[in-house]
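>>> no sequence on hand, only this structure:
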């Protein structure tokens, strides 16, 4: 997004995203202010499991990779895809689903479009929840603090800085962002 951010937000934008890999996406995401504890071990397990599944499924080569598989394996892979989509729909119907929001994120934090900033003060602590993959209906929970907020063209934005994460979780997050970046680049080339 090439918005003109207010000066305070522009400084935070640079601190969160300059000189690091950052991805833009529209994902189910939200920020819940408060002092609740994020589930860091579950977040790390989710990212590592997601990476293993994407590696096994050959995420970057898509249909070309499937063409190399035996017919039975292709059918099983397609059935698994359908089952995961169905399971995701069922979970979203039975649980409080996060709204899909434009965001930009890096290992340092994220910029998130929100319905309104709810008057959150700079430094307010909370939990960022986001669904890292559209086919997997599970959320990451990461601790964050509000670093900036702004209303730009009628849209409220929050800049959220992740609180210190364990090195292994930061590494898993960095690998996930790299995969997202590769998919973005591949989609632009098509």
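In hand now; what should we look at? What you are looking at is a predicted structure, and each value in this text was computed from that prediction instead of being measured.
>>> all contacts plus neighbour counts: C-alpha atoms, from now on.
Will do.
>>> just say helix, strand or coil for residue 63.
Of the three states, residue 63 takes helix under DSSP: H, G, I helix; E, B strand; the rest coil.
>>> and here is the other one:
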């Protein structure tokens, strides 16, 4: 499949986001570990939705209680510290350009990265947000590879995701898209 066909397949009529996120492409997981990773991913995305939507509600209410805002700021700091502690002993994934939707992702790889072959089963390890610094593991297959002088771009179609995880991923991408549109409007 060509890169253009892969782009249309993954992003044609889907909500998508352009971002730079810590991520890696890994070999596939055994089935039991994959099921556990998808369940953990759903819990992560549910927690992220609660945090992001609560923060959006606070922005909409300028007269909210200052004591509650201070408490939320302390909780945010605590979450950041716990996340940093969790990642302290783990190697950090490099931050890479990423286009993604609930269907799949286009990932930029560096010149020194191992480039998977078209049709390979892989796992995309992706940190979806800085708010909760935990990785989401998404099983995928390589649709296309677009090679260039600065490296390659891998087009990955996610394997069928649990319905709840797919819905949460779509909500997350919608929030990212909405923030990007708002940021562009502010810059005008």
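Structure received. On a predicted model such as this, the values are computed, not experimentally measured, just so you know.
>>> what TM-score do the two superposed chains give?
Here the superposed chains carry a TM-score of 0.87, computed using TM-score structural alignment, normalised by the length of structure 2; 181 aligned residues with a C-alpha RMSD of 1.9 Å.
>>> what residues are up against the most centrally placed residue in structure 1?
For structure 1, the residue nearest the mean C-alpha position is residue 132 (4.1 Å; C-alpha atoms, centre = their mean). Going by C-alpha atoms under 8 Å, 6 or more residues apart in numbering, residue 132 of structure 1 touches 27, 138-140.
>>> that's a helix at it, yeah?
No. Residue 132 of structure 1 is assigned coil when assessed by three-state DSSP, not a helix.
>>> that one matches what in structure 2?
Alignment note: residue 132 of structure 1 maps to residue 128 in structure 2; criterion TM-score structural alignment.
>>> any idea how far that match lies from residue 95 of structure 2?
Separation of residue 128 of structure 2 from residue 95 of structure 2 (C-alpha to C-alpha, to the nearest Å) stands at 11 Å.
>>> mind listing the shared neighbours of the two?
residue 21.
>>> by contact count, what packs against the top strand by length along structure 1?
In structure 1, with assignment by DSSP state E, the single longest strand is strand 140-152. The contact analysis (3 or more C-alpha pairs under 8 Å, 6 or more residues apart in numbering; DSSP states H and E) places strand 140-152 of structure 1 against helix 7-17, helix 40-57, strand 125-130, strand 155-162.
>>> let's see it at 6 Å
strand 125-130, strand 155-162 (3 or more C-alpha pairs under 6 Å, 6 or more residues apart in numbering; DSSP states H and E).
>>> buried residues in that strand?
Neighbour counts over strand 140-152 of structure 1 (16 or more other C-alpha atoms under 10 Å) mark 140-150 as buried.
>>> next one: stretch 42-55 of structure 2
For stretch 42-55 of structure 2, by 16+ other C-alpha under 10 Å, it's 42-46, 48-49, 52.
>>> adding distance to residue 109 of structure 1, write the contacts of residue 132 of structure 1 out as JSON lines.
Below are the contacts of residue 132 of structure 1 laid out as JSON lines (distance: C-alpha to C-alpha, whole Å):
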{"residue": "27", "distance to residue 109 of structure 1": "15"}
{"residue": "138", "distance to residue 109 of structure 1": "19"}
{"residue": "139", "distance to residue 109 of structure 1": "16"}
{"residue": "140", "distance to residue 109 of structure 1": "13"}
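>>> before we move on, the earlier item: got CSV for the buried residues of strand 140-152 of structure 1, with distance to residue 172 of structure 1 too?
Below are the buried residues of strand 140-152 of structure 1 laid out as CSV (distance: C-alpha to C-alpha, whole Å):
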residue, distance to residue 172 of structure 1
140, 12
141, 14
142, 13
143, 16
144, 17
145, 21
146, 23
147, 23
148, 26
149, 27
150, 30
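>>> what residue in structure 2 is paired with residue 149 of structure 1?
Residue 149 of structure 1 maps onto residue 145 in structure 2, by TM-score structural alignment.
>>> surely that match and residue 120 touch.
No. Here residue 145 of structure 2 does not reach residue 120: they are 11.0 Å apart, not a contact under C-alpha atoms under 6 Å.
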